[in-house]
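Participant: no FASTA, just this:
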């Protein structure tokens, strides 16, 4: 059976593998298909496509930073993520919103760096942004790696749990895209929208299952079911929601290279689900390895 991982990150956002190394890592792990889904950018698509090993399929996508109602009365919206697959990267609304999000990410990170530097932390803007490629999407992991290099913390995970956490005085909130808007943009660009790690409770607040049902009526095409941060009972709940609303039930590692301990292909997608995804998408086609690997 083909092995498929539909959620991975490269150095064009918060991963540590270049797009070329990402597809090579996927091939070395025995994957037959992999999706590149960097945050709020498609800048890594070309390099990944050019390096894609012969025979491997590359699903081009992105992870959209969004905000959503939780479905609980009186509670403020929470941060969520939406995976967009095989959309037209030149679609006007997506180009504009991804550019806005990348600019907002830079401003947010600069503010966090300045706050930390003012308190004596050995970080500065040029160092943190030194290795971000053109068109790349900055994020807290870049600051986390700078803190690791400076000996402030032992790992990026430790940084996220302490000085970069939402409870930290250095934290700055994001200006994310309303999830309904992101779904509409992805669909208009010919892509398929899949709700990422929707019940990853250990990350913080999550939406109620009713929100996923409501979004299915708005065009949500799938839910990420098998994810390292999902408990077994939540996987079954999500699988049931997907089946009831004719949504795809995907599985993915959410691989970030050395920024997380989860290896690529830790979770995978059923081949039939990928086939259904390809049938529904009309923005761009899946790429079958034309590179040298």
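Facilitator: Sure, I can see it. Predicted model only: the values in this text are computed from it and were never measured. Numbers count the residues shown, from 1 in each chain.
Participant: only C-alpha atoms for contact and neighbour calcs from this point on.
Facilitator: OK.
Participant: quick one, helices of this structure?
Facilitator: For the chain, applying DSSP state H gives helices covering 19-28, 45-51, 92-118, 125-129, 140-149, 156-161, 179-188, 209-217, 232-244, 271-280.
Participant: Adding mean neighbour count and distance to residue 78, write those helices out as TSV.
Facilitator: What follows is these, written out as TSV (neighbours: other C-alpha atoms under 10 Å; distance: least, C-alpha to C-alpha, whole Å):
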stretch	mean neighbour count	distance to residue 78
helix 19-28	22	30
helix 45-51	20	29
helix 92-118	17	17
helix 125-129	15	27
helix 140-149	21	18
helix 156-161	18	18
helix 179-188	21	10
helix 209-217	16	12
helix 232-244	16	19
helix 271-280	15	27
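Participant: here's the one I want to compare it with:
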């Protein structure tokens, strides 16, 4: 099927223009009803239960997920399943956020008498406060749009975009009201990149025990090279008689030793090691260590305790594997 590229682009541009217009009109929904909805959700001692059917259900599911990840306990309840037992998910301390563009979705409407009987407050998102759901709800939030982006005017397009944005506005308003922090966000996203950056410490990823490459200050360069090769971290920590770190020896130091024609068998490692090296503590965030390593142009480091005794080691590859990079 041959379609002119310009026609395809024209359709895409038209959709964008229509949906941008719909989202701009959404500002009218940020009124006293929006404030009241936020206050109800802030005062909620249970969970915000979000429901919707069809396309509204897909959007409701996403809104519930956004609320839950930004500090407002929430989950999605399928209205069809709710009518066959899942309504038991709702508790008297919960709030119901019901979504339907028409406000006449039978699966949702059939739940509302029971919900009201339980004394649960209802926030409805529909295009009209005069819809059945709008009249039944304690709070009505308008998702009316001038027109759908679908050229037939039938498929939910502008209306679902507006609903999604309104859900985001609620979630972020609640987040700000609660002073929800990035660290709290990370706690609900421990597997995501942000979670790793805010939660992962060097203690979680460092090599410890016998895997830490250490040699005594009286050892030869050759002894240090053997340890570096065995441990495969690109460096060796040099310790004194008390086990305290006094320096490191890296691949870069080895190149300088070779250039200076040093005797690797008879030269003590303490004569060629790098002193005053950068070290880290086990509680340091992995992301913070990564920044330090990049700023100092180093690829490996030693982790020490409060007495400057080595307790761990890691290199850039360890940070990459951890997902921090």
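Facilitator: Happy to help now that I have it. Bear in mind that the values here come from a model prediction, so they are computed numbers and not experimental data.
Participant: Post the TM-score for the overlay when you can.
Facilitator: Overlay of the two chains. TM-score (TM-score structural alignment, normalised by the length of the first structure): 0.27; 123 aligned residues with a C-alpha RMSD of 5.8 Å.
Participant: circling back to that earlier point, can you tell me which of the helices of the first structure is nearest to residue 35 of the first structure?
Facilitator: helix 19-28 (8.9 Å; C-alpha to C-alpha).
Participant: related to what we said a few turns ago, residue 80 of the first structure: which of the helices of the first structure is closest?
Facilitator: helix 179-188 (7.8 Å).
Participant: Run the angle between that closest one and helix 92-118 for me.
Facilitator: Relative orientation of helix 179-188 of the first structure versus helix 92-118 (axes from the mean of the first three to the mean of the last three C-alpha atoms, to 10 degrees): 130 degrees.
Participant: thinking again about what came up before, pipe the helices of the first structure into a markdown table and attach distance to residue 6 of the first structure per row.
Facilitator: Shown next, in a markdown table, are the helices of the first structure (distance: least, C-alpha to C-alpha, whole Å):
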| stretch | distance to residue 6 of the first structure |
| --- | --- |
| helix 19-28 | 11 |
| helix 45-51 | 14 |
| helix 92-118 | 20 |
| helix 125-129 | 27 |
| helix 140-149 | 21 |
| helix 156-161 | 23 |
| helix 179-188 | 16 |
| helix 209-217 | 19 |
| helix 232-244 | 16 |
| helix 271-280 | 9 |
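Participant: Tell me the helix or strand right after the strand or helix carrying residue 24 of the second structure.
Facilitator: Assigned by DSSP states H and E, residue 24 of the second structure belongs to helix 5-25. Once helix 5-25 of the second structure ends, the next helix or strand along the chain (criterion: DSSP H and E) is helix 32-43.
Participant: Name the residues that touch that next one?
Facilitator: Contact partners of helix 32-43 of the second structure, identified using C-alpha atoms under 8 Å, 6 or more residues apart in numbering, comprise 48, 95, 123, 139-141, 170, 173-174.
Participant: 7 Å - rerun?
Facilitator: Contacts with helix 32-43 of the second structure, where a contact means C-alpha atoms under 7 Å, 6 or more residues apart in numbering, come from 48, 95, 123, 139-141, 170, 174.
Participant: same for the next helix or strand after that helix, what does it pack against?
Facilitator: Going down the chain from helix 32-43 of the second structure, the next helix or strand is strand 48-52, by DSSP H and E. Helices and strands touching strand 48-52 of the second structure, by 3 or more C-alpha pairs under 7 Å, 6 or more residues apart in numbering; DSSP states H and E, are helix 55-69, strand 74-76, strand 95-99.
Participant: who wins for proximity to residue 320 of the second structure among the ones you listed?
Facilitator: Closest among these, using C-alpha to C-alpha: helix 55-69, at 25.4 Å.
Participant: what angle separates that closest one from strand 95-99?
Facilitator: 140 degrees.
Participant: Mind listing what's buried along the helix holding residue 24 of the second structure?
Facilitator: By 16 or more other C-alpha atoms under 10 Å, the buried positions in helix 5-25 of the second structure come out as 15, 18-19, 21-23.
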